[in-house]
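**Student:** build me a model from this:
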Amino acid sequence: MAIEVKLITHRNQRRIAVYFPNTRELINRFKNLNGAKWSQSLKVWHLPDIPANRKLFKLKELVFNPLNEEKQEAIRNFTNYLLTKRYSTSTIKTYVEALKSFFKYFNDKNVADINNADVMLYHQDYILKNNLSSSYQNQIVNAIKLYFATIRETAIVVEKIYRPKTEKLLPNVLSKNEVKKILDAHSNIKHKTMLSVIYSCGLRRSELINLRPKDIDGERMIIIIRQAKGKKDRIVPLSSRILEMLRSYYKVYKPKTWLFEGQKEGTKYDERSLAQVLKQALQKAKIAKPVTLHWLRHSYATHLLESGTDLRYIQEILGHKSSKTTEIYTHVSTKSLQNIKSPFDDL
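**Tutor:** The predicted structure is shown next:
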């Protein structure tokens, strides 16, 4: 069973990140390890970086074989390039970690000598051998292509680096009744409003947290989403019921900088705390499904489609760059399926 281990710095502490298949058995086993924690922001389980844990995961090679100076310089230059191109913090982190992983595999080879055959070898001997996901492989490809496109002396032909065939996974969707139970679960108006805004506007978690009071336009009945994914602004329709809820919330909390602030005035609401708000709502609503905040966004899009909203409008509201991304919701909509009569009923 494939397990990937990385050394990371999390909350200014050295930690050992452990990536493994998401099964209940493995999660329960990992929870019992001393100091094991789940990072909602990094989406990974991690342990303290101590000798006992290094020994447990055979980390000696990783710890005592850091990148050579040439590759460390390459990583610094790549990071600076991404910063000047104004990539988001999360994208920079993903790309840099992916390139580090690739470089570490060819640590004894000069960057200029790494070629397309090496890329294939890395895919075969590391990614496939360790049964790593196609999404992780795709991140590696993105990082490699972007890095080698920015340097002059290279044996890599960027155009010939291929991508893995991705899995076609359907989005997770809740019924309207399930959504109602979740949104009605909290009596705390702040918690209730946050979850309701995510669903009613189809927002990503980060988009909710980055909202400011001035982004709510009650006159035009819209919410302005600023510099979201892809650094694009967009507008989404504002429900009259949500506007009333927001006004009630505002009277109680009077947020200054951010619409939903943390415990300290002027700070954003913490992403992990928001995930906890959903978790508590699920417990109160007695819903056992492994619902995440993104499920609410998927559910919103699917429910819009089932109510007859044109896909082009849904694409604009969700902020999808490609219509193909939005079309996936046609595969989970049950409106047409419910009209199909099974021949079993006629037996």
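**Student:** contacts and neighbour counts: CA atoms only from here.
**Tutor:** Noted.
**Student:** strands along this protein, start to end?
**Tutor:** Counting by DSSP state E, the chain has these strands, from start to end: 4-10, 13-19, 37-39, 44-48, 216-217, 222-225, 234-237.
**Student:** so which of these comes closest to residue 128?
**Tutor:** Minimum separation from residue 128 across the strands of the chain (C-alpha to C-alpha) falls at strand 4-10, 12.0 Å.
**Student:** can you pull the buried residues of that closest one?
**Tutor:** 5, 6, 7, 8 (16 or more other C-alpha atoms under 10 Å).
**Student:** please tell me I have it right and residue 294 contacts residue 204.
**Tutor:** Yes: using C-alpha atoms under 8 Å, residue 294 makes contact with residue 204 at a distance of 6.5 Å.
**Student:** ok, which of the strands of the chain comes nearest residue 314?
**Tutor:** Proximity to residue 314, assessed across the strands of the chain by C-alpha to C-alpha, is greatest for strand 234-237 (9.7 Å).
**Student:** that closest one packs against which elements?
**Tutor:** Judged by 3 or more C-alpha pairs under 8 Å, 6 or more residues apart in numbering; DSSP states H and E, strand 234-237 is in contact with strand 222-225, helix 311-318.
**Student:** if you set the cut-off to 7 Å instead, what comes out?
**Tutor:** strand 222-225 (3 or more C-alpha pairs under 7 Å, 6 or more residues apart in numbering; DSSP states H and E).
**Student:** any buried residues in the strand it packs on, and which?
**Tutor:** Applying 16+ other C-alpha under 10 Å to strand 222-225 flags 222, 223, 224, 225 as buried.
**Student:** residue 63: which of these is nearest?
**Tutor:** Of all those, residue 225 has the smallest distance to residue 63: 42.4 Å, by C-alpha to C-alpha.
**Student:** where exactly do the helices run in the stretch 101-250 of the chain?
**Tutor:** Ranges of helices in the stretch 101-250 of the chain, per DSSP state H, counting those that start in this stretch, are 116-122, 134-148, 176-184, 189-201, 205-209, 240-253.
**Student:** the structure of the following sequence is requested for comparison with the preceding one:
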Amino acid sequence: MLQNENIFNALIYLKNDFIAHFNYKDYSKHTIESYSRILETFCEYSSIFKDEMSLIEINSIFLINFLNYIDKDTKKLSKSTKKHYLTIIKIFFKYINENHKNLINFEKIFKNVKINGYLSGREEKIVSLNNQEIILLENELERGKFKECYNVFRNALLVKLMLFGGLRISEALNVKLCDFTENTQENLYYLNIPHAKGDKAQIAYIPFNKIEDEILFFRNRISNDDYIMKTNNGKLLNRSNAFLIVNRIYKKAKINKQGLHILRHSLAVKLTEADVNLAIIKKILRHSNITTTTIYAKATTKGISEALNRE
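**Tutor:** This next block holds a predicted model:
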């Protein structure tokens, strides 16, 4: 099912389906090439979030950031060219809505996307949780633990792996108990990820005190080689399950945000605002290139104030 696929694979499949439809309708070669080129660029942009987002998490900010992305990747685009890109993407999502009715209605995401002069110079907005929201989220995760319910501890660990360990959703859904190794000297869990981004083995790090309750709970209930993120029927959670679960937790915590990728972003933003060295943030987030890490190094009002008032 497409909603269970990562955003890149889903868009590639839908793009090919869309272009095949245009070929069948006997559109001109020029039109097909134009649509294909723009949608290939859109898919290329989505590959950045391949291991962090699913198709149903696309929102207006994602589209605005795509326009900023092509602005930086090429010479500055004219207003009319941006409108052309956006029109084709809108037609693409209209086709998806009409032919894949099991997916969400994407029409609403275009309502907040305006092509204004300021857009090309605007910095990408990274959606993340602020400190107060993180406290609310942690409190909500602790609620209900007294019931000793498997799903409560599973959901808490799922969120914490992304929020405090920077795991991508594809990584968090596939953890086993044997993947966790405690380093008592550093007060960290080392988490072995055999198939991280690019299918490479990596090590993630998460503070011991953030997940000690959850790890103890699972050690008393499952075997070392068992997957942790299972449903009541013993099947592995998928992205759609996780998306619904986490959004439900946000709602209970009175956090007016959605999505799985904002948890990893929240860790990155928090580390950046704490003036942690970018090389260390790169290692924690396991970025292959520090250029990706610098996306989070945006100046905040707090950072500007501290810099200008420093004596």
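**Student:** ok, which of the strands of structure 1 comes nearest residue 93 of structure 1?
**Tutor:** Using C-alpha to C-alpha, the strands of structure 1 put strand 4-10 closest to residue 93 of structure 1, at 11.2 Å.
**Student:** which outside residues touch the closest one?
**Tutor:** Residues outside strand 4-10 of structure 1 that contact it (C-alpha atoms under 7 Å, 6 or more residues apart in numbering) are 14, 15, 16, 17, 18, 19, 20.
**Student:** what is the burial count for the closest residue to residue 68 of structure 2 other than its chain neighbours?
**Tutor:** In this structure, residue 68 of structure 2 finds its nearest non-sequential neighbour in residue 120, 5.6 Å apart by C-alpha to C-alpha, 6 or more residues apart in numbering. By other C-alpha atoms under 10 Å, the residues close to residue 120 of structure 2 number 22.
**Student:** over to residue 257 of structure 1?
**Tutor:** By other C-alpha under 10 Å, 16 other residues sit near residue 257 of structure 1.
**Student:** and it, what pairs with it in structure 2?
**Tutor:** Alignment note (TM-score structural alignment): residue 257 of structure 1 maps to residue 226 of structure 2.
**Student:** likewise residue 241 of structure 1?
**Tutor:** Using TM-score structural alignment as the criterion, the counterpart of residue 241 of structure 1 in structure 2 is residue 209.
**Student:** likewise residue 142 of structure 1?
**Tutor:** By TM-score structural alignment, residue 142 of structure 1 lines up with nothing at all.
**Student:** and residue 283 of structure 1, by the same measure?
**Tutor:** Alignment note: residue 283 of structure 1 maps to residue 251 in structure 2; criterion TM-score structural alignment.
**Student:** circling back to that earlier point, quick one, what contacts the match of residue 257 of structure 1?
**Tutor:** Shown in contact with residue 226 of structure 2 (C-alpha under 7 Å, 6+ apart): 176, 177.
**Student:** can you tell me how far the most centrally placed residue in structure 2 sits from residue 231 of structure 2?
**Tutor:** Nearest to the geometric centre of structure 2 sits residue 261, at 2.3 Å (C-alpha atoms, centre = their mean). With the distance defined as C-alpha to C-alpha, to the nearest Å, residue 261 of structure 2 ends up 21 Å from residue 231 of structure 2.
**Student:** try residue 159 of structure 2
**Tutor:** Separation of residue 159 of structure 2 from residue 231 of structure 2 (C-alpha to C-alpha): 16 Å.
**Student:** just want to know which of these two has more residues nearby.
**Tutor:** Between residue 159 of structure 2 and residue 231, counting by other C-alpha under 10 Å, residue 159 is the more crowded of the two (25 against 14).
**Student:** and stretch 279-296 of structure 2, how far out from the chain middle?
**Tutor:** 15 Å (C-alpha atoms, centre = their mean, to the nearest Å).
**Student:** flag every buried residue along it.
**Tutor:** Across stretch 279-296 of structure 2, burial judged by 16+ other C-alpha under 10 Å covers 281, 282, 283, 284, 285, 286, 293, 296.
**Student:** ok, those vs residue 241 of structure 2, which is closest?
**Tutor:** Comparing the buried residues of stretch 279-296 of structure 2 against residue 241 of structure 2 with C-alpha to C-alpha picks out residue 285 as the nearest, at 23.9 Å.
**Student:** what count of nearby residues applies to the closest residue to residue 231 of structure 2 other than its chain neighbours?
**Tutor:** In space, and not counting its chain neighbours, residue 231 of structure 2 is closest to residue 237: 6.0 Å by C-alpha to C-alpha, 6+ apart. Residues lying near residue 237 of structure 2 (other C-alpha under 10 Å) number 17.
**Student:** map residue 237 of structure 2 onto structure 1.
**Tutor:** Matched to structure 1 by TM-score structural alignment, residue 237 of structure 2 sits across from residue 269.
**Student:** from residue 72 of structure 1, how far off is its match?
**Tutor:** In terms of C-alpha to C-alpha, residue 269 of structure 1 sits 35 Å off from residue 72 of structure 1.
**Student:** do residue 316 of structure 1 as well
**Tutor:** For residue 316 of structure 1, the distance to residue 72 of structure 1 (C-alpha to C-alpha) stands at 41 Å.
**Student:** likewise for residue 325 of structure 1?
**Tutor:** Distance of residue 325 of structure 1 to residue 72 of structure 1, computed by C-alpha to C-alpha: 36 Å.
**Student:** in contact with the match of residue 237 of structure 2, which residues?
**Tutor:** Going by C-alpha under 7 Å, 6+ apart, the list of residues near residue 269 of structure 1 reads 209, 260, 261, 262.
**Student:** and the residues you listed, which is closest to residue 307 of structure 1?
**Tutor:** residue 209 (28.0 Å).
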